[in-house]
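In: fold the following.
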Amino acid sequence: MLQFDAWKRVLIWATVAAGLMLALPNGFYTRVEQHNDAVAAIELGADTPENQALAAQWPSWMPSALVNLGLDLRGGAHLLAEVQVADVYASRMQSAWPEIRDALRPERATVGTIRLQPSPPDELRIRIGEIDGMPRALQVVRALARPVQTLTGVGANDIDVTSDGDVIIVTLSEAERLASDQRTVQQSLEIVRRRIDEVGTREPTIQRQGAQRILIQVPGIGSAAELKEIIGTTAQLTFNPVVSRTSDATQAPGVGNRLVPSLDEPGLFYVIESAPVVTGEDLVDAQPSFDQNGSPAVSFRFNTSAARSFGDYTAENIGSPFAIVLDDEVVSAPVIQSHIPGGSGIITGRFSVEESTNLAVLLRAGALPAELVFLEERTIGPELGQDSIDAGKIATMVAFAAVLVFMFLSYGLFGIFANIALIVNVAMIFGLLSLVGATLTLPGIAGIVLTVGMAVDANVLVFERIREELKSARGPARAIELGYEKALSAIIDANITTFITAVILFAMGSGPVRGFAITLGLGIITSVFTAIYVTRLMVVMWFERRRPKTIEV
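Out: Okay, here's the model as predicted:
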């Protein structure tokens, strides 16, 4: 006999109701999206009447999670960037010079004078006065080498030290270059992700592509140029000793120094030492603030080791100027008045409030270790995204209508039950997508359309099996019961194989392929649930109410 325990009926209808509730916000997408943005802004402190009004557009006790729309549906920006890893080699060589100089100074009796020579960007050339002291000089410099911190570089050191006459040549080893490339790209990836997250964009796609490239897709942003402004600024902050000031832009700075312009005073240039005292990488926090005159500024704080280095430098150089350099421009060059032990300070300049806020965001997210060169950029307008949504709606509605008509004409009342389950099925797909925070793309819509077609397969198997049992002179109750029992194994087998395919597509694919796999996989889960439980429960409830002597399927 057909039976459904009361607890099973409650559980099935509760699951259906939960799925419909989770899917409901997507029917009021713009209103709920504005509500969510306003609530987030209020939590951050922007408790304005406008935000309160927007937050009141949707009841707070209702679910408010939405299906995120992908780049092809919402519009946005697409960038393909290449990390210039060679920049890091030059930076490493510059920062190595003070350490090597300090190590060789106690050996002057043996090696003579120590002079930095003009060098290629990825080399460091140091001339010594006594060529007979070269073996000792090489020994001292090689002692500064450190092991490469990667599995592939086990046993190798980070620098190679050779000589050419009276010149010591220091370069990065091949193992260190490979490790540095890996670290640089990974660090750039994380910093790009942090910068975009700071802006608050929805569901960006940021992933490595190839050895030195990063793919960046951000839905909902105005243009590729706007996205480049967010992530393209290197925000390299350094604190360098000042050698001199000049108005001559052609002045030769000398070996180990560089000439940089002043940000606030056009025509003024500073000669600074290339090796910084501390860098922006040592910052642990940066916040917009105001100076003693009420002008916008940025306050910062160093980590413990950098605070100690900065404090030692200021204690030893009271009365000397030092430069705060941001992206190869001197923001300010104050004179050290006293020892600064706390590891905190403030950057002043001719900032607007917006500029100081943006600078704090960039410094807090971290400096890009190397320049990004944008190889490809595209802006996908919201109109094109809306066209994709409209096309997807039309395709889904046509498929939906065709399936509904076919099931009604083929199976009559039982077909109506299957159609109701199909509507519940699609709603539950959107409910699950909202629950897991998935991103819906155009291929994802294709997965939903495919699910609509596949969802009725299980019901077709059951109904055809019931027809066969009715031909065997079974009673209607027994025919319905055997129809579901005997079709169950075929339904499970067919859907498991398709689900395995969806899992493989998700694991091995990327981007659009994953979007298709997610909707296909979730659609299979909801299809099996609605076919085995929802449709069957509706048939049982109808049969208990009508008690027909005969049925037609």
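
In: CA atoms for contacts and neighbours, from now on please.
Out: Will do.

In: contacting residues for L432?
Out: 19, 22-23, 522 (CA atoms under 8 Å, 6 or more residues apart in numbering).

In: quick one, helices of the stretch 201-350 of the chain?
Out: Using DSSP state H, counting those that start in this stretch, the helices of the stretch 201-350 of the chain run over 224-232, 304-316.

In: and of the contacts of L432, the nearest to T535?
Out: G19 (15.8 Å; CA to CA).

In: quick revisit: among the helices of the stretch 201-350 of the chain, which is nearest F417?
Out: Closest approach to F417 among the helices of the stretch 201-350 of the chain is made by helix 224-232 (48.8 Å; CA to CA).

In: what comes up buried for the helix or strand containing M454?
Out: Using DSSP states H and E, the element containing M454 is helix 442-471. By 16 or more other CA atoms under 10 Å, the buried positions in helix 442-471 come out as 442-452, 454-463, 465-467, 469-470.

In: what's the following helix or strand after that helix?
Out: helix 476-508.

In: quick one: the helix holding M454 to helix 476-508, angle?
Out: 160 degrees (axes from the mean of the first three to the mean of the last three CA atoms, to 10 degrees).

In: name the helices or strands packed onto helix 442-471?
Out: Secondary-structure packing of helix 442-471 (3 or more CA pairs under 8 Å, 6 or more residues apart in numbering; DSSP states H and E): helix 382-436, helix 476-508, helix 512-529.

In: pick the most buried one from those.
Out: helix 512-529 (a mean of 23; mean count of other CA atoms under 10 Å).

In: contacting residues around the helix or strand just after that one?
Out: Once helix 512-529 ends, the next helix or strand along the chain (criterion: DSSP H and E) is helix 535-546. With CA under 8 Å, 6+ apart as the test, helix 535-546 has contacts from 2-4, 9, 414, 417-418, 421, 477, 484.

In: hmm, try it at 6 Å
Out: Helix 535-546 is contacted from outside by 417, 421, using CA atoms under 6 Å, 6 or more residues apart in numbering.

In: sorry, back to before: as TSV, the helices of the stretch 201-350 of the chain with distance to A275 and mean neighbour count would be great.
Out: TSV is the format used below for the helices of the stretch 201-350 of the chain (distance: least, CA to CA, whole Å; neighbours: other CA atoms under 10 Å):
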stretch	distance to A275	mean neighbour count
helix 224-232	24	17
helix 304-316	13	17
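
In: next, the second sequence, to be compared with the first:
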Amino acid sequence: MLNRYPLWKYILLVVVIFVGLLYALPNIYGEDPAIQISGSRGADVTVKTQEQIQTVLSNNQIEAKSIVLENNSILIRVASNDTQLKAKELISDSLGDKYVVALNLAPATPAWLSVIGAQPMKLGLDLRGGVHFLMEVDMTTALDKLLDQAAEALKSDFKDNKIDYRSLTKNNDQQIVVTFDSSDARNAAITRINQLADYDVVSQGNNQLVIGISEARLQQTKTDAVVQNTNILRNRVNQLGVAEPIVQRQGADRIIVELPGIQDTALAKQILGATATLEFRQVNDSTAYNVADIVSGRTRAPYGSEIKYTQDGRPVLLYKNVVLTGDHITDSSFRLNEYGQPEVSISLDSEGGKKMLAFTQANRYKPMATLFVEYKDSGKLDKDGKPILEKQEEVINVATIQGIFSDRFQVTGISSVEEAKQLSLLLRAGALIAPIQIIEELTVGPSMGQENITQGLESCLWGLLISVAFMLIVYRLFGVFASLALVANLILIVGIMSLLPGATLSMPGIAGIVLTVGMAVDANVLINERIKEELRNGRGVQHAISEGYAGAWSSIFDANITTLMTAVILYAVGTGSIKGFAITLGIGILTSMFTSIVGTRALANLIYGGRRVNKLSI
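Out: Below you'll find the predicted structure:
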């Protein structure tokens, strides 16, 4: 029989719309202004910290909706933005510099929705507010690092090829100066360097060579520094739980980072600016040198050694030569050992494993130190107005090499579980190849984001009202079908956007939804006009409905599939806001085809199907 759906199709349609409505519901509850407290390196967030915060809020007559301690972080929900700002300032003053107090927004989704995993849509920076950074990679440090590696590689290469030299040093022009005992040794070195693609002979003199890094190698290092830093920043932000960040390269040496929802630039800088890595160095434990005398200045540190300090200020004499750097770390995790002390387990890549194996074989029962290296903003600016980064180093562990090991070992001597956790996280996310400088920062407040949301909702509402009015006036009852399908379409878009883990709604995304509203009625216009055409040609009502949907299907499919292909291409090659537009457009196309064809057909079948009808309200 024409125009009849089996029961399962009606059930399927109802279930799909109900599930879409269920997962779209959290978006009407909004978000609470919140303050999030986490510990800096070495500081724990405990119940005692929570009690201290509660006391501060009570003494200042500030009422909190809730204060929750979870995952070494405290989340405080308050009623308004003004209360949020006041509470943040009071808590910061009370806790001091050991803790990071950040403004944030926390979903106000009811517990019964959270149980089934229903959460509001993730909003972009322009809607939710947050911080935007333009960061520049410090290429000078990257090239200095390359030069150090090149110098060590040349020493090893000359040794392997039995080329004797008197000294090998670096000059101020990022070049390597090698002095030889004879012209024969110098000529042998020239021959060898010409065989190596990464080096060029800049000049030569009496038994001396000035060697530079090849231009191709320099450019490759610059590119690698930006690409690897971009990937590492993305991993670090993801692992620290910042929702839907944007981290992308811009130009030759810059990176854009956007963190929606974070209102505190100090927290963002702590997340992004930590260039944490480890250096493993041998301890100079020679009895010929007195560390106290070196620290006091009575004697000088021996050649090739330097003094570094532990967290409690104890000096340690280390060889300058680095056994291994954090660049070779592939994974790390923290745990408590059998004595209840925190430690970090480290895994190395194959090259790092070979280096560590060779070192431990040659230095068994000798002490080795783990040096934590970090670059931080010094608060000073250079002549170009850029922040000057300050290198901070701290010996976190000195241990005797008891056995031979290679790509897996543990670092102990860490003061707290929280410090071990943060160190493990930063190492797992990767050490930045070169320090980064924040040359531009922008904070988008939640009030500006709310204004954008209001304007976006108004544009959607006006688009919906105009479309509904047009369909009701022109197509009457079939216009009602189309209008109900349009509302169902919007519900499904919001529900799917809330469900997708990688989907973020931004202003361009709202534009994609508004465009979808207009495009969604196109399918119903085609169907309704085709039905009217069939009626004018003398077809019966039931045949006209059936032929109208069947005849319009090919045109609807062709029009929507080409638009969908465009959305896929935009998502694949676009970045940031372009992706936001593409994803809402793509989802809108798929849901509109479902609601416009299946949904309206179900309504038409329900009312007209299987009945003797002489006239349609169309």
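
In: please state their TM-score.
Out: With the length set by TM-score structural alignment, normalised by the length of the first structure, the two chains reach a TM-score of 0.80; 520 aligned residues with a CA RMSD of 3.9 Å.

In: hang on, the earlier thing: out of the helices of the stretch 201-350 of the first structure, which gets nearest to D387 of the first structure?
Out: helix 224-232 (20.1 Å).

In: how about that closest one, which residues of the second structure does it hit?
Out: Helix 224-232 of the first structure corresponds to residues 265-273 in the second structure, going by TM-score structural alignment.

In: after superposition, how close is the matching stretch to the first structure?
Out: Its matched residues in the first structure lie on average 2.0 Å from stretch 265-273 of the second structure after superposition (mean CA distance after the TM-score superposition for the first structure).

In: what residue in the first structure is paired with N231 of the second structure?
Out: With TM-score structural alignment as the criterion, N231 of the second structure matches E190.

In: can I assume its match sits in a strand?
Out: No - counting by DSSP: H, G, I helix; E, B strand; the rest coil, E190 of the first structure is located in no strand; its state is helix.

In: what count of nearby residues applies to it?
Out: When counting by other CA atoms under 10 Å, one arrives at 17 neighbours for E190 of the first structure.

In: what of the one 5 residues further on?
Out: In terms of burial, R195 of the first structure registers 19 neighbours under the definition other CA under 10 Å.

In: spatially nearest residue to it (excluding sequence neighbours)?
Out: Nearest non-adjacent residue to R195 of the first structure, counting by CA to CA, 6 or more residues apart in numbering: A365, 5.7 Å away.

In: counterpart of that neighbour in the second structure?
Out: So, by TM-score structural alignment, A365 of the first structure is matched to A429.

In: and D47 of the first structure, that's in a strand?
Out: No - D47 of the first structure is assigned coil when assessed by three-state DSSP, not a strand.

In: what's the neighbour count on it?
Out: When neighbours are counted by other CA under 10 Å, D47 of the first structure comes out with 14.

In: now for I496 of the second structure: what does it line up with in the first structure?
Out: With TM-score structural alignment as the criterion, I496 of the second structure pairs with L432.

In: and the helices in the stretch 1-150 of the first structure, which stretches?
Out: Secondary structure of the stretch 1-150 of the first structure (DSSP H, counting those that start in this stretch): helices located at 6-23, 29-43, 49-55, 71-74, 86-104, 108-111, 134-142.

In: most tightly surrounded among those helices?
Out: Greatest burial across these, using mean count of other CA under 10 Å, falls to helix 71-74, with a mean of 25.

In: circling back: and of the helices of the stretch 1-150 of the first structure, who's closest to L283 of the first structure?
Out: In terms of CA to CA, the element of these nearest to L283 of the first structure is helix 86-104, at 17.7 Å.

In: name the residues that touch that closest one?
Out: 121-122, 124, 275, 370.

In: are any of those residues buried, and which?
Out: Judged by 16+ other CA under 10 Å, buried ones among the contacts of helix 86-104 of the first structure: 121-122, 124, 275, 370.

In: nearest residue to F581 of the second structure other than its sequence neighbours?
Out: G509 (4.2 Å).

In: thinking that neighbour is in contact with K579, fair?
Out: No - if you go by CA atoms under 6 Å, G509 of the second structure and K579 don't touch, sitting 8.3 Å apart.

In: need the strands for the stretch 151-300 of the second structure, in chain order.
Out: Under the criterion DSSP state E, counting those that start in this stretch, the stretch 151-300 of the second structure contains strands at 167-170, 175-179, 199-205, 208-213, 246-250, 254-260, 277-283.

In: hey, which of the ones you listed is tucked in deepest?
Out: strand 254-260 (a mean of 23).

In: number of residues surrounding the residue nearest to R195 of the first structure?
Out: 24.

In: how near is it to L375 of the first structure?
Out: Relative to L375 of the first structure, A365 of the first structure is positioned 23 Å away (CA to CA, to the nearest Å).

In: now swap in Q217 of the first structure and tell me
Out: Distance of Q217 of the first structure to L375 of the first structure, computed by CA to CA: 14 Å.

In: also A395 of the first structure?
Out: From A395 of the first structure across to L375 of the first structure, the span is 35 Å (CA to CA).

In: with D282 of the first structure instead?
Out: Taken as CA to CA, the span from D282 of the first structure to L375 of the first structure is 30 Å.

In: the more surrounded of these two?
Out: D282 (17 against 10).

In: tell me which residue of the second structure lines up with that one.
Out: Mapped onto the second structure by TM-score structural alignment, D282 of the first structure lines up with H328.

In: you'd agree its match is up against D349?
Out: Yes - if you go by CA under 6 Å, H328 of the second structure and D349 touch, sitting 5.5 Å apart.

In: which residue packs closest to the counterpart of R476 of the second structure in the first structure, ignoring adjacent ones?
Out: Using TM-score structural alignment, the equivalent of R476 of the second structure in the first structure is G412. Nearest non-adjacent residue to G412 of the first structure, counting by CA to CA, 6+ apart: V553, 6.6 Å away.

In: and V271 of the first structure, how many neighbours?
Out: Neighbours of V271 of the first structure using other CA under 10 Å come to 22.

In: one more: V539 of the first structure?
Out: Neighbours around V539 of the first structure, by other CA under 10 Å: 18.

In: buried stuff in stretch 229-248 of the second structure?
Out: 229-237, 243-248.

In: start to end distance for it?
Out: The first-to-last residue distance of stretch 229-248 of the second structure comes to 10 Å (CA to CA).

In: what are the contacting residues of it?
Out: For stretch 229-248 of the second structure, the external contacting residues (CA under 6 Å, 6+ apart) are 255-259, 429-430, 432.

In: closest one of the residues you listed to L500 of the second structure?
Out: Using CA to CA, the contacts of stretch 229-248 of the second structure come closest to L500 of the second structure at L259, 18.6 Å.
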